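> With the sequence up front, the predicted model follows.
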Amino acid sequence: MARVVVVGSINMDLVTLAPRFPAPGETILGDRFVTVHGGKGANQAVAAARLGAEVALVGALGDDAFGAPLREGLAREGVSLEHVATLAGHSSGTASITVAGGENHIVVVPGANAQVTPAQVERAQAALARADAILVQMEIPLETVEATLRLGHRLGKPVILNPAPAQPLPLDWLKLARYLTPNQHELAILLDATPDEDFLSLMRRAPAPVVLTRGADGAWYRDGGEPTHQSGFPVEAVDTTGAGDTFNAALAVFLHEGVPTAVRKACAAAALSVTRLGAQGGMPTRGELDTLLAAQA
């Protein structure tokens, strides 16, 4: 069983479906409202646990109405919450999402996610030291992302940096990552490049090995030598939400089997995730992944 530590965000997504977006100052009636557990850290932790890993999450929740159900949901998935703090006087992270006509408007309030500190990562050092892989994203303070990269590097553990939401980062931070896992748009932002620069060129000049996600086309990876393509798995897509988080989780879970195998399994897991609604709702189990891989052998 692979051991994975995820350092990242936990959100409650508040989703309203409406016939159209209201104009400024206007009130309209919506069609439906749902609450969905999310946040890139929580999503990746859940996906890794369903794929059979022993998973610990480092993060923070508020002591509001959303904190308890978010914690309970993660616990049901088997995620260790020893290093998830509940912060008095803080709200849990939320994403208020309005969906209309196939488009969406989103307002994210980080809440407790903005209080995940380098000191909290240091307190989780024993868990990181046991990990086979460490996952971190960028929905928490950048100083905490840096602390995770530096601690993982010091411990000799592979840190996978999923640079989303993307912004330029210092090159010395990026060099600490064992793998960067952007899509093409995120890689261009990360390297402060022009949007039209060829992604293979960007991969070659990145300061750390890159595993680049390409949606239905699969992924490209470079771990020394030239970039290599891994084809995607053809499926009927229903909802692509959470596909990237599933990909990253699977990469971490199977990294000990070697990069080519891990990328192939990550592409397969991501493909399965888009066949059902919701980010966490679509994330596959280890059995479902094995069935797809066997059918494609």
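Happy to help now that I have it.
> only C-alpha atoms for contact and neighbour calcs from this point on.
OK.
> Name the residues of stretch 252-260 that are buried.
252-255, 259-260 (16 or more other C-alpha atoms under 10 Å).
> Buried residues, the helix or strand where Leu289 lies. List them.
Counting by DSSP states H and E, the element that carries Leu289 is helix 286-296. Within helix 286-296, the residues that count as buried by 16+ other C-alpha under 10 Å are 286, 288-289, 292.
> got TSV for those, with distance to Leu142 too?
Listed next are the buried residues of helix 286-296 as TSV, based on distance: C-alpha to C-alpha, whole Å:
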residue	distance to Leu142
Arg286	32
Glu288	35
Leu289	33
Leu292	37
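> what packs against the helix holding Leu289?
Secondary-structure packing of helix 286-296 (3 or more C-alpha pairs under 8 Å, 6 or more residues apart in numbering; DSSP states H and E): helix 259-273.
> Go again with 7 Å.
The criterion is 3 or more C-alpha pairs under 7 Å, 6 or more residues apart in numbering; DSSP states H and E, and there are no helices or strands that helix 286-296 contacts.
> so that helix versus helix 259-273, what angle?
Calculated by axes from the mean of the first three to the mean of the last three C-alpha atoms, to 10 degrees, helix 286-296 forms an angle of 110 degrees with helix 259-273.
> Quick check: the spatially closest residue to Ser9 that is not a sequence neighbour vs Glu236, distance?
The shortest distance from Ser9 to any non-neighbouring residue, by C-alpha to C-alpha, 6 or more residues apart in numbering, is to Gly41 (4.5 Å). Counting by C-alpha to C-alpha, to the nearest Å, the gap from Gly41 to Glu236 is 26 Å.
> got the contact list for the residue lying closest to Asp223 once chain neighbours are set aside?
Computed as C-alpha to C-alpha, 6+ apart, the closest residue to Asp223 that is not its neighbour in sequence is Pro209, at 5.1 Å. Counting by C-alpha atoms under 7 Å, 6 or more residues apart in numbering, Pro209 makes contact with 178-180, 222-223.
> and here's the other structure:
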Amino acid sequence: MISVFGSANMDLVAYVSQAPRRGETVTGHRFRTIPGGKGANQAIAATRAGARVAFLGAVGDDGFGAELRATLKEAGADVRGLREVPGSSGIAHIVVDDDGGNSIIVVPGANGAVKGPSGEDMAAIARSDALLLQLELPMEAVVAAAQAAQVSGVPVVLTPAPVQPLPPELLAAVTMIVPNEHEAAALTGVEDPEAALEALLEQVEEAVITLGEEGALYGSRSGTRLRVPAVKVRAVDTTAAGDTFVGALAVARSERLDMEEALRFASVAAALSVQREGASTSTPTRREIEEALD
């Protein structure tokens, strides 16, 4: 089982030919509301990729909260750890341009009320093969969940987004960090991805840097270095690419695939996701991933 301690947001997605610059108003050609949030996206991606998943987080007592819960449950995730708090659920305002690029503003809502894992959350984490974390919950909550996993000997996979300084106590509990190239540069102060990878490995045991169309880099303190090429596709919406990659990677690792196979599995899942619109709605099934791998 994989546990995801993270955010659930309703994505408010505007599709435009070109994203507006500061002070500019543009006319969009479509609008959708799509369940998302980095935590929920990773949970759904892992579920569809073949894992049993427990989602731990919070939604508000509004209509969005009910829809987010229903979406996670329908995908197959265990939502007993999804608490309801007074007020609004988290939302993300997303602008997607015709090239598939996006910009995102997140308003935490109920996610901001999560101060740490409950006793039931810690029990679920202790039973897990891996814990997936992101940074859309308060840092104190993320640190507490990571430390709970560390105590139980559960590997911790951190997506450091939205990027921010990482406290030493969090890094000490992280097994693998998975930033994109921009996040890696922000965390290390190093622009070159290969150099950034080495800098990250001074802080954690394993690191994967996703490079978009250039694939992904992997390194471990044991000395392994890998570069896996991306699958060449025409992107429609890249919103959930990173979360799909992490969810699928966690599944592959839990099934004891070697690292190169796991990265390939995750890369194919991400490539399938960018060919579809939306976040949770774009993640592929296990069958789709396996067919694309053949």
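Done, it's in. Note that the structure is predicted; figures quoted are calculated from it, not measured.
> sorry, back to before: how about JSON lines for the contacts of Pro209 of the first structure, with distance to Thr86 of the first structure and secondary structure added?
Below are these laid out as JSON lines (distance: C-alpha to C-alpha, whole Å; DSSP: H, G, I helix; E, B strand; the rest coil):
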{"residue": "Arg178", "distance to Thr86 of the first structure": "30", "secondary structure": "coil"}
{"residue": "Tyr179", "distance to Thr86 of the first structure": "30", "secondary structure": "strand"}
{"residue": "Leu180", "distance to Thr86 of the first structure": "30", "secondary structure": "strand"}
{"residue": "Arg222", "distance to Thr86 of the first structure": "39", "secondary structure": "strand"}
{"residue": "Asp223", "distance to Thr86 of the first structure": "39", "secondary structure": "coil"}
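> ok, which stretches of the first structure are helices?
Per DSSP state H, the first structure carries helices over the ranges 40-50, 67-76, 118-123, 125-130, 142-155, 171-174, 184-190, 199-205, 243-254, 259-273, 286-296.
> Could you point out the residues of the second structure onto which the fourth one aligns?
Taken onto the second structure by TM-score structural alignment, helix 125-130 of the first structure occupies residues 122-127 there.
> How far does that stretch sit from its chain's centre?
20 Å (C-alpha atoms, centre = their mean, to the nearest Å).
> Could you check how many residues crowd around the equivalent of Ala199 of the second structure over in the first structure?
By TM-score structural alignment, Ala199 of the second structure lines up with Arg205 in the first structure. Using other C-alpha atoms under 10 Å, Arg205 of the first structure is surrounded by 11 other residues.
> what do you get for the one 10 residues further on?
By the criterion of other C-alpha under 10 Å, Gly215 of the first structure has 17 neighbours.
> Counterpart of it over in the second structure?
Superposed on the second structure with TM-score structural alignment, Gly215 of the first structure falls opposite Gly212.
> Could you report the distance from that match to Val174 of the second structure?
To Val174 of the second structure, Gly212 of the second structure is 23 Å away according to C-alpha to C-alpha.
> what's the closest non-adjacent residue to the counterpart of Ala184 of the second structure in the first structure?
Mapped onto the first structure by TM-score structural alignment, Ala184 of the second structure lines up with Leu187. Distances taken as C-alpha to C-alpha, 6+ apart place Leu202 nearest to Leu187 of the first structure, at 7.2 Å, with adjacent residues excluded.
> if I look at the one you found, how far off is Asp245 of the first structure?
Using C-alpha to C-alpha, one gets 22 Å for the distance from Leu202 of the first structure to Asp245 of the first structure.
> center of the second structure - which residue?
Closest residue to the average C-alpha location of the second structure: Asp243 at 3.2 Å, with C-alpha atoms, centre = their mean.
> I figured that residue hits Gly37, correct?
No: using C-alpha atoms under 7 Å as the test, Asp243 of the second structure is too far from Gly37 to be in contact (9.3 Å).
> Measure how buried the closest residue in space to Leu289 of the first structure that isn't next to it in sequence is and give me the count.
Nearest non-adjacent residue to Leu289 of the first structure, counting by C-alpha to C-alpha, 6+ apart: Ala269, 6.0 Å away. By the measure other C-alpha under 10 Å, the count of residues near Ala269 of the first structure is 32.
> Give me the aligned partner of Ala269 of the first structure over in the second structure.
Alignment note (TM-score structural alignment): Ala269 of the first structure maps to Ala269 of the second structure.
> Surely its match touches Ile289?
Yes: when contacts are counted by C-alpha under 7 Å, Ala269 of the second structure is listed as touching Ile289 (5.7 Å).
> Distance of Arg21 of the second structure relative to Pro162 of the second structure?
For Arg21 of the second structure, the distance to Pro162 of the second structure (C-alpha to C-alpha) stands at 21 Å.
> more crowded one of the two?
Neighbour totals were compared for Arg21 of the second structure and Pro162, and Pro162 leads with 13 against 8 (other C-alpha under 10 Å).
> Please report how far the residue in the first structure that that one lines up against lies from Leu293 of the first structure.
Matched to the first structure by TM-score structural alignment, Pro162 of the second structure sits across from Pro165. Computed as C-alpha to C-alpha, the Pro165 of the first structure to Leu293 of the first structure distance reads 30 Å.
> And Asn183 of the first structure, by the same measure?
23 Å.
> what's near enough to touch Val233 of the second structure?
Applying C-alpha under 7 Å, 6+ apart to Val233 of the second structure gives the contacts Ala271.
> Quick one: map it onto the first structure.
Val233 of the second structure maps onto Val235 in the first structure, by TM-score structural alignment.
> how far away is that match from Arg71 of the first structure?
Using C-alpha to C-alpha, Val235 of the first structure is found at 32 Å from Arg71 of the first structure.
> ranges for the strands of the stretch 1-150 of the first structure?
3-7, 11-17, 32-38, 54-62, 80-87, 93-100, 103-109, 133-136 (DSSP state E, counting those that start in this stretch).
> average distance between the fifth one and the second structure?
Following superposition, strand 80-87 of the first structure is found to deviate from the second structure by 0.6 Å on average (mean C-alpha distance after the TM-score superposition for the first structure).
> now swap in the last one and tell me
Its matched residues in the second structure lie on average 0.6 Å from strand 133-136 of the first structure after superposition (mean C-alpha distance after the TM-score superposition for the first structure).
> Please tell me which residues of the second structure stretch 60-79 of the first structure aligns onto.
Taking TM-score structural alignment, stretch 60-79 of the first structure hits residues 58-77 over in the second structure.
> in the matching stretch, what counts as buried?
The neighbour-count check on stretch 58-77 of the second structure (16+ other C-alpha under 10 Å) flags 58-61, 64-65, 68-69, 71-72, 75-77 as buried.
> out of Gly41 and Glu236 of the first structure, which sits in the more crowded spot?
Ranked by neighbour count (other C-alpha under 10 Å), Gly41 of the first structure and Glu236 place Gly41 first, with 27 against 11.
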